[in-house]
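S.K.: What follows is a predicted protein model with its sequence.
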Amino acid sequence: MKVAVLDIQGKETGRTVELSDGVFGIEPSNHAIYLDVKQYLAHQRQGTHKSKERAEIVGSTRKIKKQKGTGTARAGSIKSPVFRGGGRIFGPTPRDYNQKLNKSQKRLARKSALSQKGKDNAIVVVEDFSFETPKTKAYADVLKSLGLADKKSLVVLGGLNKNVYLSSRNYRGSEVVTNSELSTYKIVNANTIVLTEAAVEGIESNLNK
C-alpha cells in the first residue's frame, strides 16, 4: 500500500512510502485485538485494594454484654462485622491482575489494529521532524496543518525526540510515542495514526520478525 509523504505543513513532498502488506494489509483479527487490549487495561490496575477483616481489627476481645436477658441478639466481640468499626465480610484483598499473552498473539494484534486503520484511511505519513525548543504551539500547528486539530491522534516517532514529546504533553487529545512503545490499545484508542518515515521502518522491522 503506497501512501504519500507529507511535510509538517500538510503539503505533499512528492515522495511516497510503501507500507508493508504483512503489517498494514493483513485481514484484521478482532479477537487478537480484544485479547491485547484486555491485557493492557488489566495491567493498568494496581491491585492494592484492601479492607480489614475481623481478625485484623484492633479492639477489645471481652464479651461486650451478657449472653441472655438483654432482649437483643447475642454479641461476643466488638470486632464483629455487624457493628460499626468492625471487620468487613469478604472484602477486597490485594491481587495481581497481570494476564499472559504470547508474543506472536500480541504481534498479530498490533498488525491487525494497524491494518484496520489502513482500511479506514486513518494513517498519515509525514517526514521526520523536530523542534528547536519544546513548544506546545508548534506541535498544535503541525496537527492543525494535517487537519487533526479536533481529532484524537497518535503520533509515532522513529526514536526518542525530547522536544517533540515535551511539546505534546499539554496538548489534549494527542499523544506521542516511539515505534517501540506502540501498543494495540494506543492504536485502537486514536482516530488517526501519524507515522514519521523513520517510524514506518521501525514498526515494520519490529513486527516482521
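M.R.: Nice, I can see it.

S.K.: going forward, measure contacts and count neighbours with C-alpha atoms only.
M.R.: OK.

S.K.: any idea which residue of this protein is furthest from its center?
M.R.: Going by Cα atoms, centre = their mean, the residue of the chain most distant from its centre is residue 69, 61.1 Å out.

S.K.: Just confirm that one is within a helix.
M.R.: No: according to DSSP: H, G, I helix; E, B strand; the rest coil, residue 69 belongs to no helix; its state is coil.

S.K.: any idea how far it is from residue 9?
M.R.: Distance, residue 69 to residue 9, using Cα to Cα, to the nearest Å: 87 Å.

S.K.: Same question for residue 53.
M.R.: 61 Å.

S.K.: neighbour-wise, which of those two wins?
M.R.: Of the pair residue 53 and residue 9, residue 53 is the one with more neighbours under other Cα atoms under 10 Å, namely 18 against 13.

S.K.: biggest strand in this protein by residues?
M.R.: strand 12-18 (DSSP state E).

S.K.: Give the buried residues for it.
M.R.: Judged by neighbour count using 16 or more other Cα atoms under 10 Å, the buried positions of strand 12-18 are residue 16.

S.K.: which helices and strands sit right next to it?
M.R.: The contact analysis (3 or more Cα pairs under 8 Å, 6 or more residues apart in numbering; DSSP states H and E) places strand 12-18 against strand 2-6.

S.K.: The strand it packs on relative to strand 12-18, how many degrees between them?
M.R.: Following axes from the mean of the first three to the mean of the last three Cα atoms, to 10 degrees, one obtains 140 degrees for the angle between strand 2-6 and strand 12-18.

S.K.: who's in contact with strand 2-6?
M.R.: 12-19, 124-127, 197 (Cα atoms under 8 Å, 6 or more residues apart in numbering).

S.K.: swap in stretch 156-165?
M.R.: Outside stretch 156-165, the residues that touch it by Cα under 8 Å, 6+ apart are 128, 130-135, 139, 176-179, 182, 193-202.

S.K.: here comes the other one, which I'd like you to weigh against the first:
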Amino acid sequence: MDVTVKTLDGKDAGTLTLADEIFGLDPREDILQRMVRYQLAKRQQGTHQSLGRAEIARTGAKLYKQKGTGRARHGSARAPQFRGGGKAHGPQARSHAHDLPKKVRALALRHALSAKAKAGGLIVVDELVAAEAKTKAVAKTFETLGLSNALLIGGVQLDEGFSRSARNIANIDVLPVQGINVYDILRRQTLVLSKAAVEALEERFK
C-alpha cells in the first residue's frame, strides 16, 4: 500500500510503502470494541466507596429494651434502615480492569490502523518538527493540512517545541509512538504518523 508523504507545510515529500499486514487488514469491529472496553475499564478509578454498618462511628448500645415496647426488635443503630446507619450493598473501592490477551491487544492496534487507512483518515508526514515553537504557528500549519480533529504520532522522542505548541490546540493530541493506542486512534478523525512512527510500528509487528 503506497501513500504520499507530506511535509507539515502541505508539500509532497515522496512516497512510502506501508505494510499490508499492519495497514491493509479488513477491520473487525468486535476486536476494536473489546479493546476500547478494556482500555476504558483499566483507566477507571474505582475509588467510589460508601460506609457499611461495620464502619459507621455510632453507639453500640441497644436502642431500647427487647420486649414490652410493642415495637420491632432492634439491636444496633448502625443498621441500614436507620438514619445515619451504614449503607447496605453500597459501592466499594475496587479495580474495574479485566484481562485481554496480549495477542488480541496487538491485533486490535493493527485493525485500528487499518480502519483509519481504509477510511482515508491516515496521513504520513516526514517529521513532526515545528519551525517556530508557537501555538499560533502550529495551528496555522494544521489548517494547511486540514487537521481540525487529529491524533499525531511521532517517533520515540518527540520534538519538545512541537509538542508544547500543539498541546493547547483543541481536539489535537500528540503522542510518541510507544503511547499509540486504539482508543485515541478511534476517537480522533484523522491519524497523522511520522515516518519514524511508521518504521517503529513496522519493526514492532515484524
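M.R.: Looks like it arrived, so ask away. Being a predicted model, the structure only gives us computed values, none of them experimental.

S.K.: before we move on, back to that, the contacts of stretch 156-165 of structure 1, buried ones only, as a ChimeraX selection?
M.R.: Command for ChimeraX that selects the buried part of the contacts of stretch 156-165 of structure 1, burial taken from 16+ other Cα under 10 Å:
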select :128,134,135,139,176,177,178,179,182,193,194,195,196,197,198,199,200,201,202
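
S.K.: Now do the strands in structure 2.
M.R.: Under DSSP E, structure 2 gives strands at 2-6, 12-17, 122-125, 150-153, 172-175, 190-194.

S.K.: what's the closest of the ones you listed to residue 93 of structure 2?
M.R.: Comparison of these against residue 93 of structure 2 by Cα to Cα identifies strand 172-175 as nearest, at 30.8 Å.

S.K.: mean shift between the closest one and structure 1?
M.R.: Following the fit onto structure 1, the mean deviation recorded for strand 172-175 of structure 2 is 0.5 Å by mean Cα distance after the TM-score superposition for structure 1.

S.K.: Would you tell me which helix is longest in structure 1?
M.R.: helix 103-119 (DSSP state H).

S.K.: Residue 60 of structure 2 contacts residue 85, doesn't it?
M.R.: No: using Cα atoms under 8 Å as the test, residue 60 of structure 2 is too far from residue 85 to be in contact (11.7 Å).

S.K.: Looking at those two, which is more packed in?
M.R.: residue 85 (20 against 10).

S.K.: Next up, the contacts around the more buried one.
M.R.: 52, 53, 56, 77, 78, 79.

S.K.: Farthest-apart pair in these, please.
M.R.: Most distant of the contacts of residue 85 of structure 2, by Cα to Cα, are 52 and 77, 12.3 Å apart.

S.K.: Against residue 170 of structure 2, how distant is the most centrally placed residue in structure 2?
M.R.: For structure 2, the residue lying nearest the average C-alpha position, counting by Cα atoms, centre = their mean, turns out to be residue 183 (4.7 Å). In this structure, residue 183 of structure 2 and residue 170 of structure 2 are 17 Å apart, going by Cα to Cα.

S.K.: quick revisit: trace the residue nearest to the centre of structure 2 over to structure 1, please.
M.R.: Matched to structure 1 by TM-score structural alignment, residue 183 of structure 2 sits across from residue 185.

S.K.: wait, what's in contact with that match?
M.R.: Residue 185 of structure 1 neighbours (Cα under 8 Å, 6+ apart): 36, 37, 40.

S.K.: hmm, try it at 7 Å
M.R.: Residue 185 of structure 1 makes contact with 37, 40 under the criterion Cα atoms under 7 Å, 6 or more residues apart in numbering.

S.K.: contacting residues around residue 78 of structure 1?
M.R.: 59, 60, 64, 86.

S.K.: which of these lies closest to residue 1 of structure 1?
M.R.: For the contacts of residue 78 of structure 1, the nearest to residue 1 of structure 1 is residue 86 (65.0 Å; Cα to Cα).

S.K.: Tell me who's in contact with the residue mapped onto residue 175 of structure 1 from structure 2.
M.R.: Using TM-score structural alignment, the partner of residue 175 of structure 1 in structure 2 is residue 173. Residue 173 of structure 2 makes contacts with 150, 151, 152, as judged by Cα under 7 Å, 6+ apart.

S.K.: so where do the helices sit in structure 1?
M.R.: Under DSSP H, structure 1 gives helices at 21-24, 30-43, 103-119, 136-145, 162-168, 184-189, 197-207.

S.K.: Now do the fifth one: distance to the chain's middle.
M.R.: Which is helix 162-168 of structure 1. 19 Å (Cα atoms, centre = their mean, to the nearest Å).
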